[in-house]
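Colleague: Give me coordinates for this.
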Amino acid sequence: MNHLPSEPSALPGGPFVAYNGGQLVVEQVELRALAAQHGTPLFVYSQAAVLSALAAYQRGLAGRKALICYAMKANSSLAILKLLAEAGCGFDIVSSGELERALAVGAEPAKIIFSGVGKTRHEMRHALHAGVGCFNVESLAELEVLDAVARECGAVAPVSIRVNPNVDAKTHPYISTGLKGNKFGIAHEDALTAYQRAAALPGLRVVGIDCHIGSQITEEAPYLEAMDRVLDLVSTIEAAGIAIHHIDFGGGLGINYNGDTPPQADALWTLLLARLDARGFGNRTIMIEPGRSLVGNAGVCITEVQYLKPGEQKNFCIVDAAMNDLPRPALYEAFHQIVPLQPRDAPPITYDVVGPVCESGDWLGRDRDLAVQPGDLLAVLSAGAYSMSMSSNYNTRPRAAEVMVDGGNARVIRKRESVEELWRLESI
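Modeller: Prediction:
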C-alpha cells in the first residue's frame, strides 16, 4: 500500500524532496509550478541531492588513493555528467556513445573506465585514441581482440579483468551480475590463467582487477564477501609475478525505494576499508563505480491523472507517464512510491497506476491508496536512475523534458521531444 507519509523526511529523497505547506517541492521549488510551465510527464532532479550522495562516498574514501567513477548508464543527461565531473568524478562507460557524452562535458580521459561484455573493435579503437584510463575486460576472447586492436593502433591498452566472484548480492535476478550464471566477468577460478594471458600479450598492460556483483544491494555482507575473494585473487596473481596497481570494487549500492535501508556510503566504505587495512592492502589505489546511489533518489517524475476507471477486480488510475518513460516496473516489477503533489483531504481508494501505452505491462504502481481526481498531479519518486536513460519512443511517444533544481532556481536540461524529431532520420 502507498500511504502519504506524515513527515516530509519519510519520502525517498528527503530532505531534498519533501512537502512544504501542503505542496511537494524539490529543494525550494514547487513541482506543481514546474508542471504548469513545462508540461508532463516531466523529470525533475535535485542538484543538492546528487552532490549530497556523492559527498558520502567522498567522506568514506577521504585520505585514500581513490577514484569515484560514476556509472553513467544510470542517468547520462549531460547536465548531471557535468555536475559530477566538476565535483571530481571519473566515469564508468559501456559504449562509444557514453564515451562521447563524457568527453562532451570535459571529463578527463584518464579518469574513464570502459566496462561491458560486448565492446566492438570500433569502440576499442575509439577509446584507445581518446586515452581512457582502463578497459575492464570480461572474457578471454575480448583480451585477444583488444590486444590485436591495440597493436593495430600502435598503442598499449591498460586493462583490468572483471572477475566474477560467484557472490549472491540478494537482489533481483535481472540486476544480479556476480553469479556463475551471469554473463559478466571471468570466473573466479579462471582469473589467474586470464591474467597470465593478459600479461603475455604485447598490446596489453595489466593495471588492475575489477569486481561488480549487482545492483540495488542493501546489505553489507555481499560486499565483504566479494572483497575477500578479490583480495585472495590479488595475492595469488601477484605471487605469479603480475602486479595489480588498482582494485576496482564496482558499485551496486542500493537506495530507498520503499523503506529500503541500505548502508550509507560513508559507513559502508569505513567498514570495507577496515577490512582492506586488516588484510594489508590499505595502500592500494581504490576505484568504485556508483550509479543509482548517486542519482536515484535525486529525481522524480511528475505525471497527470487522465482518467479514473473503476472495475470489478481492479480500479485503474490512468496517467500520462508510461512504461516508455519509466521502464523499471515493466522490466522487473520494480517499486516506486507514487504520491500526490498536493494531497487531498478525502478517503483514499486503491488503484493500479497505469499509463496509456498499449501493453498490459504498462504500469507504474500496483495497489496504491490514493485520493485523486482527473487533472491531479502525481510524483513517481526515486526516478533519477534508469528512467530517462532507459526511456524509449514506443507508441511514437516523445521523451519527457528534464529540469534541474538548484535551491530556488530551476533550469531545463533537456527539452521535450517533438513528434517530428522522432522521424527526422527516416525516409519514405
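Colleague: CA atoms for contacts and neighbours, from now on please.
Modeller: Will do.
Colleague: okay, how far is it across stretch 198-210, tip to tip?
Modeller: Counting by Cα to Cα, to the nearest Å, you get 14 Å between the two ends of stretch 198-210.
Colleague: buried stuff in that stretch?
Modeller: Using 16 or more other Cα atoms under 10 Å as the test for burial, stretch 198-210 gives 198-199, 201, 203-210.
Colleague: got those as a markdown table, with secondary structure columns?
Modeller: Shown next, in a markdown table, are the buried residues of stretch 198-210 (DSSP: H, G, I helix; E, B strand; the rest coil):
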| residue | secondary structure |
| --- | --- |
| A198 | helix |
| A199 | helix |
| L201 | coil |
| G203 | coil |
| L204 | strand |
| R205 | strand |
| V206 | strand |
| V207 | strand |
| G208 | strand |
| I209 | strand |
| D210 | strand |
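Colleague: Also this sequence, please, to line up against the first:
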Amino acid sequence: MDHFLYRNGSLHAEDVPVSEIAAAVGAPFYLYSTATLLRHFQLFDDALEPMPHLVCYAMKAASNQAILKTLGDAGAGMDVVSGGEYLRAKAAGVAGEKIVFSGVGKTRDEVRLALTGGIRQFNVESEPEMRVISEVAVSLGVDAPITIRVNPDVDAKTHAKIATGKSENKFGIPISRAREVYAEAAKLPGLKVIGIDVHIGSQLTELAPFEAAYLKVAELTEILRADGHDITRLDLGGGLGIPYTRSNEAPPLPTDYGALIQRTVGHLGCEIEIEPGRLIAGNAGILVSRVIYVKEGEDRRFLILDAAMNDLIRPAMYDAYHDIIPVQEPAAATEPATYDIVGPVCESGDTFAKGREMPPVGEGDLVAFRSAGAYGAVMSSEYNTRPLIPEVMVHGDQFAVIRPRPTFDEIINRDTLPAWL
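Modeller: Okay, the predicted model is just below:
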C-alpha cells in the first residue's frame, strides 16, 4: 500500500495534488510520502515485536536527510556502507549506537570515523578487514563491536546483480570457514565479538531462501557458542521485495517474514537486527516527469520524457520494471496506446520501457513512475550535464523541497581549470 492515489481525477501524494507540486518545482522530480515511509517501517517493527530487535533502515536505498530523520525519529536504526552515509545518518540525528556499518571495503579512515563518533557494530566482511579494525581500535584504545558476515551459499533467486549470498559473490566469508575466522577474531586485541551477520540479496519475492539461510545461521550460533563465543546478536540483513507491477504476485508480507525469523532463530535468545531498505522506501516514492514529444517511428511510437537514465538508472542497469501512469486520471473506457518510453539522453540504453501499453498521453502531460523511492535518486548522476532533479517530501497537505535542483552555473563552476589553461 502507498499514499499515491487518484482523487477527483488527479494523482495525489497524500493530500497534495501532484500537478500542484510540478507547477511549483518543475519536472522532473522525485516525490516521497511521509505516511508511506512510516507505515512500512512500522510493519517491520511490529513484525519483530515478540523478540528484542532493532530495524536498521538500509539507507543506500534513499538517503536524503529528511527521509533519515523521519525514520530515525520513529525509532529506526541505520545500516550504512560508507563514511559519507555514516555522516549523513549522524547529521540526521541518529545516534552512533543505532548505526550498523556494513560493506566490503571499509577503509581505516572510515573505521576511525565510526569508532570515534560511536557505532553499534561493524559487520565484518573479510579477515583483512577484521585485522584493520583491530589495529585502528587498539590505536584509539577502544573495543570495536563486531559481527562477522557469513556467506551461506544460498541462491536468493533474484537478479544476478543484486544477489549477495552465493559462494561466487564478493560478500562475507564462507560459512564453512566461520569457526576458524571467529577463533582468530577472539584472539585479536580491540575486538568484541557480539554476533553473526548474513545478507543474501535484494528484491526477494519468496521466503524459502531466507529460511535456508537463517537455519544455517541458527546452527552456526549453537556451534560458536559451544566454542566459547558470546553470540548475543543476529543481523539477518534485508532484501524483502516489493511489487513493482500490480500484475505480479505480491511478495511476502513483513508479518510473514517476522514469523519466519521467530520460527528459525527465535529460540536462540538473541537480539535481532534486520536491514530493510527497498520495502521501506520503494513504494514511498514516485518519479514525476513531463512528456516532451510523442514521436512516430517507422514501426513504433516513442514517448519522449524529460526524465532520463541519469535520473532513474534501474531500467537500464537491471531491466527493471516500473508502472508508468498519467498524473491526470484517464476515463474508465479509455483505450490504451502502446509506446516505447524513453528519455532524451544520447544513449540507446536511455529506455524505460518497450512496447508498454498505457493510457494515451500527449506533449506537456505529466506521468509518474511508481515504486521509484528506492535506488532512484541515490543512483542518479549529472550525465550529459543534466542537473540532479529535486527531491520533494509530502506530509499530509504540506510539501517541501528536500533537495533543490542545482543551476547550470553551479554545476559548471565546480570545474577548476589548471594553470596552463
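Colleague: Tell me the one of the buried residues of stretch 198-210 of structure 1 nearest Y174 of structure 1?
Modeller: Set against Y174 of structure 1, the nearest of these by Cα to Cα is D210 (20.3 Å).
Colleague: ok, now which ones touch the alignment partner in structure 2 of that closest one?
Modeller: Counting by TM-score structural alignment, D210 of structure 1 lines up with D197 in structure 2. For D197 of structure 2, the contact set (Cα atoms under 8 Å, 6 or more residues apart in numbering) comprises 123, 147-150, 234-237.
Colleague: which ones among those residues are found in strands?
Modeller: Counted as lying in strands by DSSP state E, out of those, are 123, 147-150, 234-235.
Colleague: if I read this right, T164 of structure 2 contacts T158, doesn't it?
Modeller: No - applying Cα atoms under 8 Å as the test, T164 of structure 2 and T158 come out as separate, 9.7 Å apart.
Colleague: equivalent range in structure 2 for stretch 234-254 of structure 1?
Modeller: Stretch 234-254 of structure 1 maps onto residues 221-241 of structure 2, going by TM-score structural alignment.
Colleague: In structure 2, what range does stretch 374-390 of structure 1 match?
Modeller: Going by TM-score structural alignment: stretch 374-390 of structure 1 matches residues 363-379.
Colleague: Show residues contacting the matching stretch.
Modeller: The list of residues contacting stretch 363-379 of structure 2 from outside it, by Cα under 8 Å, 6+ apart, reads 19, 30-32, 60-63, 244, 277-278, 281-294, 311-314, 322-328, 389, 391.
Colleague: ok, back up a step: is it possible to get CSV of the contacts of D197 of structure 2 that adds distance to M358 of structure 2 and neighbour count?
Modeller: Output for the contacts of D197 of structure 2, formatted as CSV (distance: Cα to Cα, whole Å; neighbours: other Cα atoms under 10 Å):
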residue, distance to M358 of structure 2, neighbour count
N123, 44, 26
T147, 48, 29
I148, 47, 26
R149, 44, 28
V150, 44, 28
L234, 45, 26
D235, 42, 26
L236, 39, 23
G237, 36, 25
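Colleague: So what's the residue count around the aligned residue in structure 1 for I313 of structure 2?
Modeller: Aligned counterpart of I313 of structure 2 in structure 1: P327 (TM-score structural alignment). Using other Cα atoms under 10 Å, P327 of structure 1 has 23 other residues around it.
Colleague: so P327 of structure 1 touches N393, yeah?
Modeller: No - applying Cα under 8 Å, one finds P327 of structure 1 not in contact with N393, separated by 11.6 Å.
Colleague: if we take the buried residues of stretch 198-210 of structure 1, which one ends up nearest to I186 of structure 1?
Modeller: Nearest to I186 of structure 1, judged by Cα to Cα, of the buried residues of stretch 198-210 of structure 1 is D210 at 10.1 Å.
Colleague: Please tell me how far the closest one sits from A239 of structure 1.
Modeller: 18 Å.
Colleague: which residues touch the match of stretch 234-254 of structure 1?
Modeller: The contact list for stretch 221-241 of structure 2, computed with Cα under 8 Å, 6+ apart, reads 58, 147, 179, 182, 186, 193-205, 214, 251-252, 269-279.
Colleague: just stretch 118-137 of structure 1 next, same as before
Modeller: Contacts of stretch 118-137 of structure 1 with the rest of the structure, by Cα under 8 Å, 6+ apart, involve 94-96, 99, 109-117, 142-143, 145-146, 149-150, 153, 155, 157-162, 185, 207, 210.
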